[in-house]
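*Asks:* Sequence first, then the predicted structure:
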Amino acid sequence: MANTPSAKKAARKIARRADINRTRRGRMRTFVRKVEEAIASGDAAAAAEALRAAQPEMMRAAQKGVVPKNTASRKVSRLAARVKALSA
């Protein structure tokens, strides 16, 4: 347990950031899941729309440091490829 005032403050800040990051990560996963479900259903239009909604959310998570930038880019790229293959 933190003993000094600065360590106590640091613990509070870390807990607050962890909550925010957990929310952002969960939000990103929800958007990705919607794309996955649309792909699984075979609906190309819904998948494309879900991807358009998910992409900025994923990149925002990367910008905020929740996930690495390359990870978000890779996920967007792979989802886009799957959506494109679905419509072709």
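*Replies:* Noted; the coordinates are in hand.

*Asks:* all contacts plus neighbour counts: C-alpha atoms, from now on.
*Replies:* OK.

*Asks:* Flag every buried residue along the lengthiest helix in the chain.
*Replies:* Counting residues, the longest helix found in the chain (DSSP state H) is helix 5-41. Applying a neighbour-count criterion of 16 or more other CA atoms under 10 Å, the buried positions in helix 5-41 are 21, 24, 25, 27, 28, 31, 32, 34, 35, 36, 38, 39.

*Asks:* Helix or strand: which one has residue 66?
*Replies:* Residue 66 belongs to no helix or strand when assigned by DSSP states H and E.

*Asks:* any idea how far it is from residue 8?
*Replies:* In this structure, residue 66 lies at 23 Å from residue 8, with CA to CA, to the nearest Å as the measure.

*Asks:* returning to that earlier point: output the contacting helices and strands for the longest helix of the chain.
*Replies:* helix 44-63, helix 69-87 (3 or more CA pairs under 8 Å, 6 or more residues apart in numbering; DSSP states H and E).

*Asks:* Next up, a structure to set beside the first:
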Amino acid sequence: MANSAQARKRARQAVVARAHNGSLRSRLRTAIKAVQKAVVGGDKAAAQATFRTSMSTIDSIADKKIIHKNKAARHKSRLSAAIKAMTA
């Protein structure tokens, strides 16, 4: 339990930040899954279009430091490799 007014305020802020960060992390996972689903679907054009939109989502979440920039780069690299491995 927080003892000072400052600690109580930081605890309140942490609850809000945690909820917001969780929703951003969920958006990230959804974007990644959308690309993976498009790759499994077999339509390369659709997978590329989904990847382009997901890339901006991944980058924006990395910019907000919800995930590390290297983790974002790793996700983008693996998704890109999966799309390139698809036959046209």
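*Replies:* Structure received. Just so we're clear, the structure is a prediction, and the values are computed from it rather than from any experiment.

*Asks:* Superposed, what's their TM-score?
*Replies:* For this chain pair, the superposition-based TM-score is 0.94 by TM-score structural alignment, normalised by the length of the first structure; 88 aligned residues with a CA RMSD of 1.0 Å.

*Asks:* coming back round to it: which of the helices and strands packed on helix 5-41 of the first structure sits most buried?
*Replies:* Using mean count of other CA atoms under 10 Å, the stretch among these with the largest mean neighbour count is helix 44-63, at a mean of 19.

*Asks:* That one vs the second structure, average offset?
*Replies:* Relative to the second structure, and after both are superposed, helix 44-63 of the first structure has an average distance of 0.6 Å to its aligned residues, where the measure is mean CA distance after the TM-score superposition for the first structure.

*Asks:* In contact with the residue nearest to the spatial centre of the first structure, which residues are there?
*Replies:* Nearest to the geometric centre of the first structure sits residue 28, at 2.7 Å (CA atoms, centre = their mean). Residue 28 of the first structure makes contact with 54, 57, 58, 61 under the criterion CA atoms under 8 Å, 6 or more residues apart in numbering.

*Asks:* Swap in 10 Å and give it another go.
*Replies:* For residue 28 of the first structure, the residues meeting the contact criterion (CA atoms under 10 Å, 6 or more residues apart in numbering) are 22, 54-62, 66-67, 72.

*Asks:* Greatest separation within these: which pair is it?
*Replies:* With distances taken as CA to CA, the most widely separated pair in the contacts of residue 28 of the first structure is 22 and 55, at 18.3 Å.

*Asks:* need the helices and strands packed on helix 5-41 of the first structure in CSV with distance to residue 4 of the first structure, can you?
*Replies:* Putting these into CSV (distance: least, CA to CA, whole Å) gives the following:
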stretch, distance to residue 4 of the first structure
helix 44-63, 32
helix 69-87, 35
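
*Asks:* Out of those helices, flag the one nearest residue 1 of the first structure.
*Replies:* For residue 1 of the first structure, the closest of those is helix 44-63, at 30.2 Å, according to CA to CA.

*Asks:* Name the residues that touch the closest one?
*Replies:* Applying CA under 10 Å, 6+ apart, the contact partners of helix 44-63 of the first structure are 21, 24-25, 27-41, 64-73, 75-77, 79-80, 82-88.
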